[in-house]
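*Asks:* quick one: sequence plus predicted model below, questions after.
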Amino acid sequence: MDADAAPRRVRADAERSTARILEAAEAVLAEDPTAPLERIADAAGLARATVHRRFSSRAALLDALAAQLAQRYVQGLAEARVDTAPPVDAMLRMTETAFALKLAHRFAVQLTASMTPEVQGGLDRLFARLREAGAITAPDPTWGRRVYLALLHEVNDLPADSPMLDGDDLAARAGLLVGTVLRALGGVWPPAR
């Protein structure tokens, strides 16, 4: 057996345990934000000591959940091609990704730490590009981001049967949000093609 095989196996086991803990934490805390680490350990099928080895405190676990979500937002920004795609198209793709993440991470989306400077910067670049393309008139990308994020939460909270939604899928919610934000920031929706 290779001398490096044992450390890799331990590392892979540790990574799997960490992933199980984070997945369990997301599910448990979405149902009960005050749930103790013991419930998270039980849901992960791990000993409490294992959870404490991976996360020294509840705060460390919450930080890890926020970091994981932030990384998924960054990945969503890259996949939406916010720096290169037509900006309205990129905004629609990023919005669909954001709604999907909100569904999958019902607890973590409440953690403000997931809105890292990298995520905020990507959204600010998108709003600057929207202005440069004439899709909006608002001059401050930061204001655009703040309006977008505030309305993202509001649209996400709409009930499925809301008259504001044309259907209850990610595309319907994304269309409502993008249209509302573009109009609020001095643009038009749908854009002229």
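*Replies:* Arrived safely.

*Asks:* CA atoms for contacts and neighbours, from now on please.
*Replies:* OK.

*Asks:* neighbours of Ala6, just the number please.
*Replies:* Burial of Ala6 is recorded as 11 neighbouring residues (other Cα atoms under 10 Å).

*Asks:* that should have said Glu31, apologies.
*Replies:* Applying other Cα under 10 Å, we find 12 other residues in the vicinity of Glu31.

*Asks:* put this beside the first:
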Amino acid sequence: MDRKSQQRPLRADTERTVRAILEAAERVLGANPAATMEQIAEAAGVARTTVHRRFSSREALVSALREWAARQFHEAVTSAHADSAPPLVALYQVTANVLRVKTGWGFAMGATTPEDPEVARVHAEVLDQCERLFRRALEAGVLRPGTDLAWARRVYYALIHEAAQTRATETGNVDELAALVVDTLLRGVGQGGLLGS
């Protein structure tokens, strides 16, 4: 899709077709990153010419897939109401929503590059929302006073990454994984007090 066609709203049937192609591309490329446009078209249940009409090349399709996943990622965080829900509730909901995107759009999320301006913009907005959420969590007493928020966020991102990898390799429930991530972030795995005693 060129930039001009991306800016115009798509008709409902066209939007369904594009979504079917993107979902098929995620499945097919996730299983085989060297898959062809023809294999993607077959998985989407559309003609190869339909895929080529919407995406001029395989690179254009992968770029659209990255942008679609970035928008899903942004929506996952925004829909959790990180700025208004109680911080602990928001933290859990953001975690569950993000895990759904990372496990459902794993190929696309892994293919994102910082050079893509739309992806970079979306990720910057998400990081900003996450920073505000952690600040609210600190103010509400969900995090210990004096917590290094930058470090806490890095640990949180690493936990989400590991949970998404677990989901990709094992059968797991996203809600249970989200609870595990939040519990590990907030309580850790030790008995506590060892370094401070």
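*Replies:* Now that the structure is in, tell me what you want to look at. Only a predicted model underlies this, so the values are computations on that prediction, with no experimental measurement involved.

*Asks:* tm score of chain vs chain?
*Replies:* TM-score for the superposed chains, counting by TM-score structural alignment, normalised by the length of structure 1: 0.74, backed by 170 aligned residues with a Cα RMSD of 2.7 Å.

*Asks:* tell me where structure 1 has strands.
*Replies:* Listed in chain order, the strands of structure 1 (DSSP state E) amount to none at all.

*Asks:* scan it for its longest helix.
*Replies:* Identified as the longest helix of structure 1 according to DSSP state H is helix 5-31.

*Asks:* buried set for stretch 40-56 of structure 1?
*Replies:* By 16 or more other Cα atoms under 10 Å, the buried positions in stretch 40-56 of structure 1 come out as Ile40, Ala41, Ala43, Ala44, Val51, His52, Phe55.

*Asks:* out of those residues, list just those in helices.
*Replies:* Secondary structure defined by DSSP H assigns Ile40, Ala41, Ala43, Ala44, Val51, His52 of those to helices.

*Asks:* closest one to Thr112 of structure 1 out of the residues you listed, please.
*Replies:* Distances from those to Thr112 of structure 1 were compared by Cα to Cα; the smallest belongs to Ile40, at 21.3 Å.

*Asks:* what is the aligned counterpart of Glu131 of structure 2 in structure 1?
*Replies:* For Glu131 of structure 2, the aligned residue in structure 1 is Asp124 (criterion: TM-score structural alignment).

*Asks:* ok, residues contacting stretch 21-32 of structure 1?
*Replies:* By Cα atoms under 8 Å, 6 or more residues apart in numbering, the surrounding residues in contact with stretch 21-32 of structure 1 are 35, 39-41, 43-44, 51, 61, 64-65, 105-108.

*Asks:* what about the helices in structure 1?
*Replies:* With DSSP H as the criterion, structure 1 has helices spanning 5-31, 37-44, 48-54, 58-80, 87-104, 117-132, 141-156, 170-184.

*Asks:* in CSV: those helices, plus distance to Ser162 of structure 1.
*Replies:* As requested, the helices of structure 1 are exported to CSV (distance: least, Cα to Cα, whole Å):
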stretch, distance to Ser162 of structure 1
helix 5-31, 23
helix 37-44, 34
helix 48-54, 41
helix 58-80, 27
helix 87-104, 16
helix 117-132, 27
helix 141-156, 10
helix 170-184, 11
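
*Asks:* the longest helix of structure 1 to helix 58-80, inter-axis angle?
*Replies:* With axes from the mean of the first three to the mean of the last three Cα atoms, to 10 degrees applied, the angle from helix 5-31 of structure 1 to helix 58-80 works out at 90 degrees.
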